[in-house]
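Q: Give me a model of this one.
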Amino acid sequence: MLIPKKWIIIIVIVMCVMLVSFIQSSQDSNEVDMTIAQEETTVLEDDSQVEQGDVQKEWLVDIKGAINIPGVYHMKEGDRVVDVIETAGGLTDDADSYQVNLAQLVYDEMVIVVPFQQENGEVSSVDMTIDQDKIRINHASVDELTVLPGIGNAKAQTIIDYRDEHGPFQSPEDLLNISGIGEKTLERIRDDIMVP
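A: Purely as a prediction, here's the structure:
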C-alpha cells in the first residue's frame, strides 16, 4: 500500500520540527553548561584571591627591659607595640610606659627595650629601639626622610611612593631605582639609614 503524498510531507515537516527543537535544546544546554562553568571558575578565582589575600607576613620582634616575659615573639603585619607588650605578659610595675610609643607599628627584627623608672623618679637612659639615630627607610615619614642630607620634600615623597608601589626596600642599593637618587646621594645617606 502506497503512503499518500500529503502524509509523507507531514512526516517530513514533523521530523524537521523535531530536529530543530533538538538542536535548539542542545545549544541551550551547552550555554547553561558554559555559564555554570564560568561561574565556577569565577568562584574558584575569588577563593584563591581570598586565600592569597589572607596570607599575612609574620615578623620576629625582640622585646626586653621592664617587661614580664621578655623574649622574641612572632607577630603579624599590622601589629603594634602594645600588641607585643600584651603577648609578652605586660609591663612590670617599675616600667616607664611614657617613654614607649605603644601605637608604633612593628616590623621584622624590631627590638623594643622598655625603660625602667629610676628610684628618684627619673627615667633610665635605655632607648625603646636600637639604632634610634638611623632612619628606617621602610617606615620613615616625609619629615623623617628630609633629615637625611640631600633629601628634600619632593625626594622624600618619591621614596615613599616607590616604597608603597614596590614594597619594602631590601637593601640601601634599592634607592638607586628611584629617579633623582644616584650613587653620590646614596653614599651621603648610607650611614644614616637602616633597612629594614
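
Q: rest of the way, CA atoms for contacts and neighbours
A: Noted.

Q: How about residues contacting stretch 172-180?
A: 155, 158-159, 162, 169, 181-183, 186, 190, 193-195 (C-alpha atoms under 8 Å, 6 or more residues apart in numbering).

Q: are any of the residues you listed buried, and which?
A: By neighbour count, with 16 or more other C-alpha atoms under 10 Å, those hold 155, 158, 159, 162, 169, 181, 186, 193, 194 as buried.

Q: separation between the second one and residue 182?
A: Noted for residue 158: a distance of 14 Å to residue 182, by C-alpha to C-alpha, to the nearest Å.

Q: buried residues in the lengthiest strand in the chain?
A: Longest strand in the chain by number of residues (criterion: DSSP state E): strand 58-65. Across strand 58-65, burial judged by 16+ other C-alpha under 10 Å covers 59, 60, 61, 62, 63, 64, 65.

Q: Nearest to residue 143, out of the contacts of stretch 172-180: which one, please.
A: Taking C-alpha to C-alpha as the measure, residue 143 sits nearest to residue 155 out of the contacts of stretch 172-180, at 11.2 Å.

Q: before we move on, the earlier item: joint contacts of residue 158 and residue 182?
A: Common neighbours of residue 158 and residue 182 (C-alpha under 8 Å, 6+ apart) do not exist.

Q: Do you have the helices of the protein handy? List them.
A: With helices called from DSSP state H, the chain shows them at 5-54, 81-87, 142-145, 153-166, 183-189.

Q: here's the other one to compare against:
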Amino acid sequence: MSGKVLRPGVQRLPSGSRVEDALRAAGGVRNGTDVTGLNRARLLSDGEQVVVGGPPGTQPGAPSGFTGPGGGQAGSAMTGGTVSEANPISLGTATIEQLDTLPGVGPVLAQHIVDYRTQHGGFRSVDELREVKGIGDGRFADLRPLVRP
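A: Have a look, this model is predicted:
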C-alpha cells in the first residue's frame, strides 16, 4: 500500500481481504485525503498495488483514489507502480479489469486470458500468451514487455 496512508509498504493480508482491511493494516488514511471514490468493500488481489490519494482513474480496474496495477487472488500484498516494463502485470493473478487496461486488450480478450489461465493451470512463461485466442504476433509484441507469467 502506498500513497497517503500512515504506514506505506507491503501489507500481507488473508485471502478475501478488502480495501478496508488493507487501509487498516496500513494504519489508515492521512488527514485531509479525499477517499470519496475509494470502494472500501472491493476485494483485493494478490500482488495488487493500491495507491491512496493518487490521481483519479489511473489504476486499472479500480475507482478513483487508487493508482497502479495489480493482479489475481489469495493473500494480498500490495506493491508496485504503474503498468510498465519495470512493473509488469502478472498473467497468473491479474483480474479481467486489470488485464483490460493493457494496450489492445478489452474485456473479451481479458476473459480469454483468464480462461486460458484457468484451463492450463496458469502461465509458465509469457510466450504462452501467444496461445490465447485473439492474440496474434503484433498484439503479443505489444504485450510481452508489460506482462509476466
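
Q: quick revisit: just say which of the helices of the first structure is most tucked in.
A: The highest average neighbour count among the helices of the first structure, using mean count of other C-alpha atoms under 10 Å, belongs to helix 81-87 at a mean of 18.

Q: chain center to it: distance?
A: Relative to its parent chain, helix 81-87 of the first structure has a centroid offset of 20 Å by C-alpha atoms, centre = their mean, to the nearest Å.

Q: Mean distance between it and the second structure after superposition?
A: Its matched residues in the second structure lie on average 1.3 Å from helix 81-87 of the first structure after superposition (mean C-alpha distance after the TM-score superposition for the first structure).

Q: That helix aligns to what range in the second structure?
A: Under TM-score structural alignment, the alignment places helix 81-87 of the first structure onto residues 19-25 of the second structure.

Q: how about the contacts of stretch 172-180 of the first structure in JSON lines, adding distance to residue 38 of the first structure?
A: Below are the contacts of stretch 172-180 of the first structure laid out as JSON lines (distance: C-alpha to C-alpha, whole Å):
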{"residue": "155", "distance to residue 38 of the first structure": "47"}
{"residue": "158", "distance to residue 38 of the first structure": "42"}
{"residue": "159", "distance to residue 38 of the first structure": "42"}
{"residue": "162", "distance to residue 38 of the first structure": "37"}
{"residue": "169", "distance to residue 38 of the first structure": "39"}
{"residue": "181", "distance to residue 38 of the first structure": "48"}
{"residue": "182", "distance to residue 38 of the first structure": "50"}
{"residue": "183", "distance to residue 38 of the first structure": "52"}
{"residue": "186", "distance to residue 38 of the first structure": "51"}
{"residue": "190", "distance to residue 38 of the first structure": "53"}
{"residue": "193", "distance to residue 38 of the first structure": "50"}
{"residue": "194", "distance to residue 38 of the first structure": "48"}
{"residue": "195", "distance to residue 38 of the first structure": "45"}
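
Q: Just name the closest of those to residue 101 of the first structure, please.
A: Here the nearest of those to residue 101 of the first structure, counting by C-alpha to C-alpha, is residue 194; it sits at 19.3 Å.

Q: Residue 118 of the second structure matches what in the first structure?
A: Aligned counterpart of residue 118 of the second structure in the first structure: residue 164 (TM-score structural alignment).

Q: residue contacts, residue 125 of the second structure?
A: Residues in contact with residue 125 of the second structure, defined by C-alpha under 8 Å, 6+ apart, are 148, 149.

Q: Recalculate using a threshold of 6 Å.
A: By C-alpha atoms under 6 Å, 6 or more residues apart in numbering, residue 125 of the second structure lies in contact with residue 149.

Q: What of residue 156 of the first structure?
A: By C-alpha under 6 Å, 6+ apart, residue 156 of the first structure lies in contact with 142, 145.

Q: What ranges does the second structure have for its strands?
A: So, for the second structure - with DSSP E - the strands run 2-3, 51-52, 89-90, 147-148.
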